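**Q** One predicted model, sequence on top.
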Amino acid sequence: MHPPAEAVGRDSTDATDEEFDTWRALQRATDKKRADIIADIVGHPQGAPSVEELDYMNPPLSSDAIRRHLNTLQDAGVVRVREFEPGNRLRNFPYQFFELTDNARELFDQNGLFPEAAWQRQYEAVEKTSRIRDVETMPRPDG
């Protein structure tokens, strides 16, 4: 498990450049299921979807499987968690959101992986329920 982050819009910090293992990050990110999750993170209008949104976009995966993949990506320094403090949570809405780390975005850009414009068009083309649209547009914790 990961230690909780500390601030109001809490987020786990990027690994330092010395700690970020590009080879490990690429290995973890190019697994088909994890690559699909990353594509949805990149394509998300706010760049920080919740597990609920990722679950909707990846019907073959359970929410538990998505969480396991997110943990793997977090361990590799590819994604970080942003979450609301307990007192700032909206009832019946997610409180955790996942975004790419700066190191991962730079690595993907250098290697032509996960181009934002293409994945944003793909994400927008998916028909969504009103619940998913509501979650998609809700505020995110400060990063």
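**A** In hand now; what should we look at?
**Q** drop to CA atoms for contacts and neighbour counts, all remaining ones
**A** Fine.
**Q** And the helix or strand where residue 97 lies, what does it pack against?
**A** Counting by DSSP states H and E, the element that carries residue 97 is strand 96-100. Secondary-structure packing of strand 96-100 (3 or more C-alpha pairs under 8 Å, 6 or more residues apart in numbering; DSSP states H and E): helix 32-43, strand 79-84.
**Q** now residue 54: how far from residue 24?
**A** According to C-alpha to C-alpha, to the nearest Å, residue 54 and residue 24 sit 23 Å apart.
**Q** of those two, who's got more company?
**A** Regarding residue 54 and residue 24, a neighbour count based on other C-alpha atoms under 10 Å identifies residue 54 as having more, with 25 against 14.
**Q** Quick check: which of the helices and strands packed on strand 96-100 is nearest to residue 121?
**A** In this view, the helices and strands packed on strand 96-100 are compared for proximity to residue 121 by C-alpha to C-alpha, and helix 32-43 is the closest at 7.2 Å.
**Q** Return the list of helices and strands in contact with the following helix or strand past that closest one.
**A** Using DSSP H and E, the helix or strand that follows helix 32-43 in sequence is helix 51-57. On a contact count with 3+ C-alpha pairs under 8 Å, 6+ apart, helix 51-57 meets helix 32-43, helix 63-75, helix 130-137.
**Q** Go again with 10 Å.
**A** Under the contact criterion of 3 or more C-alpha pairs under 10 Å, 6 or more residues apart in numbering; DSSP states H and E, helix 51-57 touches helix 32-43, helix 63-75, strand 96-100, helix 130-137.
**Q** try it against this one:
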Amino acid sequence: MDHTYQRPLQLPAGYAVLSAEEMTYTEGGALSINITPQQVMAFGMTVTVNLLGMMGRYAFQGAVSGMQNALNDGLDVGDAVGHYWGQLNTWSKVASIGLAGLGGYYAYIQARSIYLSVKNLVTAIKESVDEYKANKNAAQETEQQNCLPTLVALC
């Protein structure tokens, strides 16, 4: 019976022979972690944004369910808000006000972003129209200069 270890070793066509000294400088599967400060900051910002979003969703869902329960119990809207606000402890009230402020700031940022996008679009369209008119006028002037003096009226 022929065993594989009894035959000569066959290497692939594109192999490279390394000496023992060169082998000491290869990593050979060692765990290497290269984390930059930018990656740490990006991770921290992502965690913060996700945490605030989760807290905001939880607070909003709690407020909606509390208002629904109060309205289902026969209270009008003003009394339902007063009842719900009265059940919150101090930290819940602070968090509600803070999250409402963050929500308002987010709405402001989105509205400003939309405004600036529309403004840039209108400016780009206006510049394109002005450029088109200028090119058209320049082409007409060039055409008139190329006409013979006797045929200017025909151009």
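**A** Everything's here; your move. Every value quoted in this text rests on a predicted model; they were computed, and no experiment measured them.
**Q** TM-score for this pair?
**A** For these two chains in superposition, a TM-score of 0.22 is obtained (TM-score structural alignment, normalised by the length of structure 1); 57 aligned residues with a C-alpha RMSD of 5.1 Å.
**Q** that older thread, most packed of the helices and strands packed on helix 51-57 of structure 1?
**A** Across the helices and strands packed on helix 51-57 of structure 1, averaging neighbours per residue (mean count of other C-alpha atoms under 10 Å) puts strand 96-100 on top, at a mean of 23.
**Q** right, and residue 85 of structure 2 touches residue 97 too?
**A** No. Between residue 85 of structure 2 and residue 97 there is no contact, the gap being 11.2 Å when judged by C-alpha atoms under 10 Å.
**Q** Please identify which of these two sits among more neighbours.
**A** Counting neighbours by other C-alpha under 10 Å for residue 85 of structure 2 and for residue 97 shows that residue 85 has the greater number, 16 against 12.
**Q** Disregarding residues adjacent in the polypeptide, which is nearest to the more buried one?
**A** Take residue 85 of structure 2 and drop its neighbours on the chain: the residue closest to it by C-alpha to C-alpha, 6 or more residues apart in numbering is residue 93, 7.6 Å away.
**Q** so who does the one you found touch?
**A** If you count contacts by C-alpha atoms under 10 Å, 6 or more residues apart in numbering, residue 93 of structure 2 has them with 85, 86, 87, 99.
**Q** List the residues that contact residue 113 of structure 2.
**A** Residue 113 of structure 2 sits in contact with 107, 119, where contact means C-alpha under 10 Å, 6+ apart.
**Q** What of the one 3 residues further on?
**A** When contacts are counted by C-alpha under 10 Å, 6+ apart, residue 116 of structure 2 touches 110, 122.
**Q** related to what we said a few turns ago, quick one: the residue nearest to residue 85 of structure 2 and residue 78 of structure 2, what's the gap?
**A** Noted for residue 93 of structure 2: a distance of 17 Å to residue 78 of structure 2, by C-alpha to C-alpha.
**Q** One more: residue 101 of structure 2?
**A** Taken as C-alpha to C-alpha, the spacing of residue 101 of structure 2 relative to residue 78 of structure 2 amounts to 21 Å.
**Q** Just want to know which of these two has more residues nearby.
**A** The neighbour comparison of residue 101 of structure 2 against residue 78 (other C-alpha under 10 Å) goes to residue 101, with 12 against 9.
**Q** Please spell out which residues along the helix or strand containing residue 61 of structure 2 are buried.
**A** Taking DSSP H and E as the criterion, the element that holds residue 61 of structure 2 is helix 37-72. Using 16 or more other C-alpha atoms under 10 Å as the burial criterion, the residues of helix 37-72 of structure 2 that qualify are 56, 59, 63, 66, 67, 70, 71.
**Q** Can you lay out the helices and strands packed on strand 96-100 of structure 1 as JSON lines showing distance to residue 116 of structure 1?
**A** Rendered in JSON lines, the data for these read as follows (distance: least, C-alpha to C-alpha, whole Å):
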{"stretch": "helix 32-43", "distance to residue 116 of structure 1": "6"}
{"stretch": "strand 79-84", "distance to residue 116 of structure 1": "15"}
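**Q** Quick one: closest of those to residue 98 of structure 1.
**A** Ranking these by proximity to residue 98 of structure 1 (C-alpha to C-alpha) places strand 79-84 first, at 4.8 Å.
**Q** before we move on, the earlier item: which among the helices and strands packed on strand 96-100 of structure 1 is found nearest to residue 9 of structure 1?
**A** Closest to residue 9 of structure 1 of those, according to C-alpha to C-alpha: strand 79-84, at 5.2 Å.
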